[in-house]
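>>> structure for this input, please:
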Amino acid sequence: MDVLLPPHLPKVYGEVMSEMPRDLYIPPDALEIILESFEGPLDLLLYLIRRANINVLDIPMAPLTVQYLAYVEAMRKHNLELAAEYLLMAAMLIEIKSRMLLPRIPRVDEGEAEDPRAELVRRLVEYERMKAAAAKLEELPQAGRDFEWVTVWIADKVVKRQPEVSLHDLQVAWLSLMKQVKIHQHHKIHREELSVREHMSLILRRLQGGGHMLFEQLFDLTLGAPGLVVSFLAMLELAREAMVEITQSEALAPIYVRLPDAVTL
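Just a heads-up that it's a prediction; the model follows:
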């Protein structure tokens, strides 16, 4: 006759274990109890009340105090740091429980004895309202969690910036001048002293009338290559000292030179 074994008996390698092995060692911390996380003593009390389906206006203090103290003791045994408010609430529950056992003295003005649970009920009702309001606020869309802010920058005034004159543009203009000077070059042999400061003054006098002048118009092609070199050095020195402005409307466009507004001769 087959013997039916209880369905809860464990099996190891296909063999049923009817009793616990004698040499089995279970560490003390092998069984870990996970408690609910509460935001405070009122949250714990509200959890116990709702779990037991108790009316918050008529709280049975004896079983509630026992369950609360059991939770506090469990947290203490598992080395959890208890806040002072948990211990204060435990003392308050014990006091209310003790007052419930004593005969109530009616008030002279109202003729009705004060309920020791009144203050606790008031705090629980207010906490439940605040918790419900916080849950509704949490359901609202939040920036960074449900959506992201999009920022659009609108400029009040758009200023068209002229392209800056690069060194390559000056090099191309210089090579163009060198090609032209070869055409107008006169074969003269003489020695003359050329001054960069003097050519700087000549360029400033040509620009004194105001307005823009073409880059090429500021050079005297009859001076030959040495004169053009000195004039070009004078132009670079004026630009370095911010005594002239060199502009260009677009890439590969003609280069213009003019006096800044702050420069007066």
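>>> alpha carbons only for contacts and neighbour counts from here, please
Will do.
>>> what segments of the stretch 101-250 of the chain are helices?
Assigned by DSSP state H, counting those that start in this stretch, the stretch 101-250 of the chain shows helices spanning 118-139, 167-183, 196-206, 224-240.
>>> another sequence for comparison is provided below:
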Amino acid sequence: MTQESASSGADAPASLSSMPEVVDHVAVARLYGEPLFAMPQDLYIPPDALEVFLEAFEGPLDLLLYLIRKQNFNILDIPMLSVTKQYLVYVEQIRKRNLELAAEYLLMAAMLIEIKSRMLLPPKKTADGQEAEDPRAELVRRLIEYEQIKLAAARLNAIPQHGRDFLKAEVYMEQALQPRFPDVNADDLREAWRDILKRAKLVQHHKITREELSVREHMSIVLKKLQGRRFVGFEELFDPRSGTPVLVVTFIALLELAKETLIEITQAEAFAPIYVRLAYSTT
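From the prediction side, this is the model:
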């Protein structure tokens, strides 16, 4: 239903003129933060500005159901005259202001008038001699179905919904206090070895010599370098000035020591420096 507040555009100037222009040098109003010491004379209030909608309906069936339930009518025996009159009063009010909105309601009004006119005529029997169906039967079925769907929708809406009624709690849990270093794979060792070879080529000597190198001897040299030290950088175990043969033997010695689990080769994260330490040293 709609009602208009008891006020109009014609009453606005009379009420505004009675207000004082300045009260003890205090502004009578503020507009966009600026004080107004006098009411504007050309103030216009649209006639529809004071209109109040007391009830909002979702369609003609919603309005009909409201009229029936409000007056405790039996939905299976609707008093068509009373309901139709009340319905037309509401439709007439919205038709004056919103014809597009009233179109759907006007269609239902025509249906109500048709049902009322059919009820005034004598009932006709069907071809098989049975009584004709009540003209209100189809309308009653539609109203009952609509009410069931509306109640079901209200029950679904009452169920707590994520994002509207509650939010999921999110808690961060640290799985491990000790950092876990990634394992060093063959590709990482190969890339580190290539970098050492590149550096060795920059400082290599062009002196041809024949030298017999022992892997076991260089294994001992590596172990001595690791003695008493917690971690040693992978590059620190190689001396580029000693030449490529020595570098190769040293690298093989490292692999042999790792194979025999005498040393450990670790890396903090991907692409991080590689470190070597004794397998039995404390961490």
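>>> now the TM-score, please.
Aligned and superposed, the two chains score 0.51 in TM-score terms (TM-score structural alignment, normalised by the length of structure 1); 173 aligned residues with a Cα RMSD of 4.5 Å.
>>> distance to Leu82 of structure 1 added to the helices of the stretch 101-250 of structure 1, as a markdown table?
As requested, those are arranged in a markdown table below (distance: least, Cα to Cα, whole Å):
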| stretch | distance to Leu82 of structure 1 |
| --- | --- |
| helix 118-139 | 20 |
| helix 167-183 | 74 |
| helix 196-206 | 86 |
| helix 224-240 | 74 |
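>>> how about Asp58 of structure 1, what's its match in structure 2?
Matched to structure 2 by TM-score structural alignment, Asp58 of structure 1 sits across from Asp77.
>>> how about its match, secondary structure?
The assignment at Asp77 of structure 2 comes out as coil when based on DSSP: H, G, I helix; E, B strand; the rest coil.
>>> run a quick neighbour tally on it.
Residues lying near Asp77 of structure 2 (other Cα atoms under 10 Å) number 11.
>>> now do Phe251 of structure 2
Around Phe251 of structure 2 there are 21 residues (other Cα under 10 Å).
>>> give the contact list for it.
Phe251 of structure 2 is in contact with no residue at all, counting by Cα atoms under 8 Å, 6 or more residues apart in numbering.
>>> which parts of the helix or strand in which it is found are buried?
Take DSSP states H and E as the rule and Phe251 of structure 2 turns out to sit in helix 244-259. Buried residues in helix 244-259 of structure 2, counted by 16 or more other Cα atoms under 10 Å: 244, 246-254, 256-258.
>>> sort out which one of those residues lies nearest Lys168 of structure 2 for me.
Ala258 (49.3 Å; Cα to Cα).
>>> quick check: the closest one touching Glu264?
Yes. Contact criterion Cα atoms under 8 Å: Ala258 of structure 2 and Glu264 qualify, at 6.3 Å.
>>> so where do the strands sit in structure 1?
In structure 1, the strands defined using DSSP state E lie at 11-12, 15-16, 213-214, 245-248, 255-258.
>>> separation between the most centrally placed residue in structure 2 and Asn157 of structure 2?
Residue closest to the average C-alpha location in structure 2 (Cα atoms, centre = their mean): Gly163, at 7.9 Å. Gly163 of structure 2 sits 13 Å away from Asn157 of structure 2, taking Cα to Cα, to the nearest Å as the criterion.
>>> could you do Val248 of structure 2 as well?
75 Å.
>>> again, but for Asp62 of structure 2
For Asp62 of structure 2, the distance to Asn157 of structure 2 - Cα to Cα - is 18 Å.
>>> so the two - more neighbours on which side?
Counting neighbours by other Cα under 10 Å for Asp62 of structure 2 and for Asn157 shows that Asp62 has the greater number, 15 against 10.
>>> what's the burial count for Lys131 of structure 1?
Lys131 of structure 1 has 13 nearby residues by other Cα under 10 Å.
>>> meant to ask about Arg118 of structure 2
For Arg118 of structure 2, the count of nearby residues is 14 (other Cα under 10 Å).
>>> map it across to structure 1 for me.
Under TM-score structural alignment, Arg118 of structure 2 pairs with Arg99 in structure 1.
>>> got it, and Phe53 of structure 2?
Aligned against structure 1 by TM-score structural alignment, Phe53 of structure 2 finds its counterpart in Ile34.
>>> quick one: that match from Ile26 of structure 1, how far?
For Ile34 of structure 1, the distance to Ile26 of structure 1 (Cα to Cα) stands at 19 Å.
>>> ok, Leu82 of structure 1 next?
Applying Cα to Cα, the value for Leu82 of structure 1 to Ile26 of structure 1 is 28 Å.
>>> between those two, point out the one with more neighbours.
Each of Leu82 of structure 1 and Ile26 has its neighbours counted (other Cα under 10 Å); Leu82 has more, 12 against 8.
>>> alignment lookup: that one to structure 2.
Matched to structure 2 by TM-score structural alignment, Leu82 of structure 1 sits across from Leu101.
>>> please identify which helix or strand holds Arg190 of structure 2.
Element membership of Arg190 of structure 2, judged by DSSP H and E, is helix 186-202.
>>> again, but for Gln3 of structure 2
Assigned by DSSP H and E, Gln3 of structure 2 falls in strand 2-4.
>>> just checking, Ala62 of structure 1 touches Glu95?
No. Ala62 of structure 1 lies out of contact with Glu95 (Cα under 8 Å); the separation is 11.1 Å.
>>> quick one: which of these two has more around it?
A direct count of neighbours by other Cα under 10 Å for Ala62 of structure 1 and Glu95 places Ala62 higher, at 15 against 12.
>>> the closest residue to the more buried one other than its chain neighbours and Glu119 of structure 1: what is the separation?
Using Cα to Cα, 6 or more residues apart in numbering and skipping the chain neighbours, the partner closest in space to Ala62 of structure 1 is Lys97 (6.3 Å). According to Cα to Cα, Lys97 of structure 1 and Glu119 of structure 1 sit 13 Å apart.
>>> what's the answer for Arg99 of structure 1, then?
In this view, Arg99 of structure 1 and Glu119 of structure 1 are 13 Å apart by Cα to Cα.
>>> likewise Glu128 of structure 1?
Taken as Cα to Cα, the span from Glu128 of structure 1 to Glu119 of structure 1 is 14 Å.
>>> distance to Trp193 of structure 2 for the buried residues of helix 244-259 of structure 2 - can I get that in TSV?
Converted to TSV, these look like this (distance: Cα to Cα, whole Å):
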residue	distance to Trp193 of structure 2
Thr244	11
Val246	13
Leu247	9
Val248	9
Val249	12
Thr250	11
Phe251	8
Ile252	11
Ala253	13
Leu254	12
Glu256	15
Leu257	16
Ala258	15
